[in-house]
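S.K.: Any chance you could fold what I've pasted below:
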Amino acid sequence: MATSRKFVKPSTPPNSEINVTPLVDVVLVLLIIFMVVTPLLEKDIEVRIPETEDVPVEQMPQDNSQLIVKLDADGTYSINTEPVTPGDYVNKLKRMLAAKSKEDRIVFFVADDKANYGKLVAAFDGAKQAGAFVLGMATEDIPAGAAAPEGEPGAAPAGDPGAAPAPAPAP
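M.R.: Next up, the predicted model:
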């Protein structure tokens, strides 16, 4: 008994094109997701950046009443070029700030690049405990004579171009 095979021919030829309808649906869903999520990713951090102005050294007023705390790489503190032990730091700073009005209680910090970050934070906390109203960071090392009054040891001559006062804090 021999059976013959019969082939069924499809009524339409096979379609070799890509069906783009599901692709468009997926792309539109992704577009909507990104449109909703993108505004949530934008978070602003408010940073007060002081305005800078190039002033020739001859015109810069010498303010000898500024308090400048310097932290060396070995962790030693100095207030206006006078070394201070960590135990006496807050008390000495408190005595120096007590003579000033609240708005004039400004302390600038200069830290060595290799200084311990924890000691710098401790210096900030100590200044706040001592009654500092404004804390400022100097980005460049302040010359030794800039903080000492004229006539005292370490004072810079009046015409020294390297002696610049510390930058003023931003309001």
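
S.K.: alpha carbons only for contacts and neighbour counts from here, please
M.R.: Fine.

S.K.: in whichever helix or strand residue 83 is part of, what counts as buried?
M.R.: Assigned by DSSP states H and E, residue 83 belongs to strand 82-84. If you call a residue buried by 16 or more other C-alpha atoms under 10 Å, then strand 82-84 has these buried ones: residue 84.

S.K.: Show me what that strand is packed up against.
M.R.: strand 77-79 (3 or more C-alpha pairs under 8 Å, 6 or more residues apart in numbering; DSSP states H and E).

S.K.: Run through the neighbouring helices and strands of the strand it packs on.
M.R.: strand 67-71, strand 82-84, helix 86-98.

S.K.: In this protein, where's the longest helix?
M.R.: Longest among the helix segments of the chain by residue count, using DSSP state H, is helix 21-41.

S.K.: Need the residues that contact that helix.
M.R.: For helix 21-41, there are no surrounding residues in contact (C-alpha atoms under 8 Å, 6 or more residues apart in numbering).

S.K.: another one to check against the first:
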Amino acid sequence: MPRSFHRKRSLEANSELNVTALIDLGFALLIIFMISTPLIEKEQVLEVDLPVSSQSEEKSVPKSVDITVLSNGYRVDGNLMGEPELEDELARISMMSDAPVISIKADADTRYQNVVRLMDLLKEYKLSKINLDTKSAD
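M.R.: Model (predicted):
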């Protein structure tokens, strides 16, 4: 009787997955990104020789304004103020084209109502860039 060298097909699912093509694709992408990343970084750094202005800007916009809430008032960039002076200062700041970040510091012994009143004033003058300063517990 002649022998048959053909393998019989089984009805079971093939549990082996050929991942060679996926590994090749991963290496190809890795090489592409390794080559293109330095080129992108060089493209973003353009040396530009800017012209010099004959007049300097007289009113520079501060990047941040520090407001400290005390038990007896407020200190704005080191100047002690009451609530009416604070409102005038916040109105002046809100009129700037690019409003600065307001950094708020409150003494631990200060009443919470004073901080809430400051937050209400900031909301009233539409000053939304706010930073609440704290210290670490170290």
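
S.K.: Can you give me the TM-score here?
M.R.: The TM-score (TM-score structural alignment, normalised by the length of structure 2) is 0.48; 75 aligned residues with a C-alpha RMSD of 2.0 Å.

S.K.: rewinding a little: okay, the helices and strands packed on strand 77-79 of structure 1, which one's buried deepest?
M.R.: strand 67-71 (a mean of 24; mean count of other C-alpha atoms under 10 Å).

S.K.: buried sites along the longest helix of structure 1?
M.R.: Under 16+ other C-alpha under 10 Å, helix 21-41 of structure 1 has no buried positions.

S.K.: Repeat that for stretch 117-125 of structure 2.
M.R.: By neighbour count on 16+ other C-alpha under 10 Å, the buried set for stretch 117-125 of structure 2 is 118, 119, 121, 122, 125.

S.K.: Let me have the residues you listed in TSV, adding distance to residue 92 of structure 2 and secondary structure as columns.
M.R.: Listed next are these as TSV, based on distance: C-alpha to C-alpha, whole Å; DSSP: H, G, I helix; E, B strand; the rest coil:
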residue	distance to residue 92 of structure 2	secondary structure
118	15	helix
119	16	helix
121	13	helix
122	12	helix
125	10	coil
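
S.K.: Save these as CSV, and put in distance to residue 24 of structure 2 too.
M.R.: Below are those laid out as CSV (distance: C-alpha to C-alpha, whole Å):
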residue, distance to residue 24 of structure 2
118, 60
119, 57
121, 61
122, 57
125, 59
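
S.K.: For residue 83 of structure 2, give its distance to residue 42 of structure 2.
M.R.: 51 Å (C-alpha to C-alpha, to the nearest Å).

S.K.: neighbour count winner among those two?
M.R.: For residue 83 of structure 2 and residue 42, the more surrounded residue by other C-alpha atoms under 10 Å is residue 83, and the numbers stand at 15 against 9.

S.K.: Let me see the contact set for that one.
M.R.: 73, 74.

S.K.: Next, find the distance separating it from residue 122 of structure 2.
M.R.: From residue 83 of structure 2 to residue 122 of structure 2 the distance is 12 Å (C-alpha to C-alpha).

S.K.: and residue 137 of structure 1, which of the helices and strands packed on strand 77-79 of structure 1 is closest to it?
M.R.: strand 67-71 (9.5 Å; C-alpha to C-alpha).

S.K.: Helix 86-98 and that closest one, what's the angle between them?
M.R.: Angle of strand 67-71 of structure 1 versus helix 86-98, following axes from the mean of the first three to the mean of the last three C-alpha atoms, to 10 degrees, is 160 degrees.

S.K.: Summarise which helices and strands strand 67-71 of structure 1 is packed against.
M.R.: strand 77-79, strand 106-111.

S.K.: Please render those strands as CSV that adds distance to residue 26 of structure 1 to the earlier fields.
M.R.: Formatted as CSV, those follow (distance: least, C-alpha to C-alpha, whole Å):
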stretch, distance to residue 26 of structure 1
strand 77-79, 62
strand 106-111, 55
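
S.K.: that older thread, tell me the one of the buried residues of stretch 117-125 of structure 2 nearest residue 64 of structure 2?
M.R.: Nearest to residue 64 of structure 2 among those: residue 122, at 14.0 Å, using C-alpha to C-alpha.
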